[in-house]
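A.B. asks: I need the structure of the sequence given here:
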Amino acid sequence: MDELFFKLQRVSVKINNDLEWNFTTCIPFGTPYSAIDGVMPLLWLELETLCNNISHISQRLEIVEKVRAFVNQAIGEQQKLHTKLETTLDLVAKAQNEAEDGVNSLQKAKQDNRAL
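C.D. replies: Reported below is the predicted structural model:
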C-alpha cells in the first residue's frame, strides 16, 4: 500500500535573478531516497540549466509549463489511487459487516439448538 501515499516536497527553482518558480512535487512514498536524490535534483537542475540557456521568457515559461503538467499528472494519479483505496476500504468494510452478521447468525442458531 506504500505506493498509495505520496510525500510532498516543496521545490524552488531559480531560473534567473528576476524569475523564480515554486511548486510542489509528488514523490511516491517508499521510493528509495537514493532514487529521489539521484533523479529529482537532476530534473530541477536540468530545468534551471535549460531556462538559463534560453533568453526568451516565453520559451522559459513553456518549459516550466511542461514540468508543471508532469507534476499535475502525478497529482492526478495520486487522486485516482486514493479513490481506488477508498473503494477497496468500502468493500472490506462491507465484507467485514457480512462476516459479523454471519457469526451472529451462527451464534443465535447455536443458542436456539441448545434451547431445544
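
A.B. asks: use CA for all of it now, contacts and neighbours both
C.D. replies: OK.

A.B. asks: What is the longest helix of the chain by residue count?
C.D. replies: In the chain, taking DSSP state H as the definition, the longest helix is helix 57-115.

A.B. asks: Tell me how many other residues crowd Gly76.
C.D. replies: By other Cα atoms under 10 Å, the residues close to Gly76 number 12.

A.B. asks: Also Phe70?
C.D. replies: For Phe70, the neighbour count with other Cα under 10 Å is 13.

A.B. asks: Second input sequence below; structure requested for side-by-side comparison:
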Amino acid sequence: MLPGDSAEDVRGKARDVWRRTIPALVVAAGLTDSQRETAIEYCLTVARLWQAERELSRTGLVVETERGNVKSPWVTIAHQYRSHFRSLVGELGLSPASATRITPPDFGGDDDGDVFD
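C.D. replies: Reported below is the predicted structural model:
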C-alpha cells in the first residue's frame, strides 16, 4: 500500500513535485510566470494520481456493491488523471520526446558558450 491517506498528503505530494520539478523547468525550459497555471496543474495531477493509486492499493480493483462485484471507481479516476498527466508532460517538455522540442532560454550576453570562459 502507498503511504498516506488524507487531503494533506495530496497537498504535501503536490508541494514535493513542485519543489523537485518546477525550478529545473524554469532553468532548462525557460518556464515563465504566465505558464504557472500549467505547472500547478501538473503538480496537482501527479498528487491526485498518487491518491487514486493509494486508494486502489487499499480497496483493490474490484469493489463489492449491491449488484455484485464491479470495477472500482478509482480505476476510472486513475485512468483520467494518467491521461491528463501525459498531456501535461508533453506541454511542459518532461518526457524525452517532448524535451527535444523545448528550446532552452537565451540568457543573452556575448558568451561563446564556454561555461568556463
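
A.B. asks: quick one: TM-score?
C.D. replies: After superposition, the two chains reach a TM-score of 0.36 (TM-score structural alignment, normalised by the length of structure 1), with 59 aligned residues with a Cα RMSD of 3.7 Å.

A.B. asks: ok, so what distance separates the residue nearest the centre of structure 1 from Asn72 of structure 1?
C.D. replies: Nearest to the centroid of the C-alpha atoms of structure 1, with distances taken as Cα atoms, centre = their mean, sits Gln78, at 3.4 Å. In this structure, Gln78 of structure 1 lies at 10 Å from Asn72 of structure 1, with Cα to Cα, to the nearest Å as the measure.

A.B. asks: what's the helix or strand for Glu20 of structure 1?
C.D. replies: Element membership of Glu20 of structure 1 [criterion: DSSP states H and E] is strand 19-28.

A.B. asks: same for that strand, what does it pack against?
C.D. replies: The contact analysis (3 or more Cα pairs under 8 Å, 6 or more residues apart in numbering; DSSP states H and E) places strand 19-28 of structure 1 against strand 6-16, helix 57-115.

A.B. asks: Could you rerun that using 10 Å?
C.D. replies: Contacts defined by 3 or more Cα pairs under 10 Å, 6 or more residues apart in numbering; DSSP states H and E place strand 19-28 of structure 1 against strand 6-16, helix 33-52, helix 57-115.

A.B. asks: how far does the second one sit from the chain's center?
C.D. replies: Right, helix 33-52 of structure 1. Its chain's C-alpha centre and that of helix 33-52 of structure 1 lie 19 Å apart, by Cα atoms, centre = their mean, to the nearest Å.
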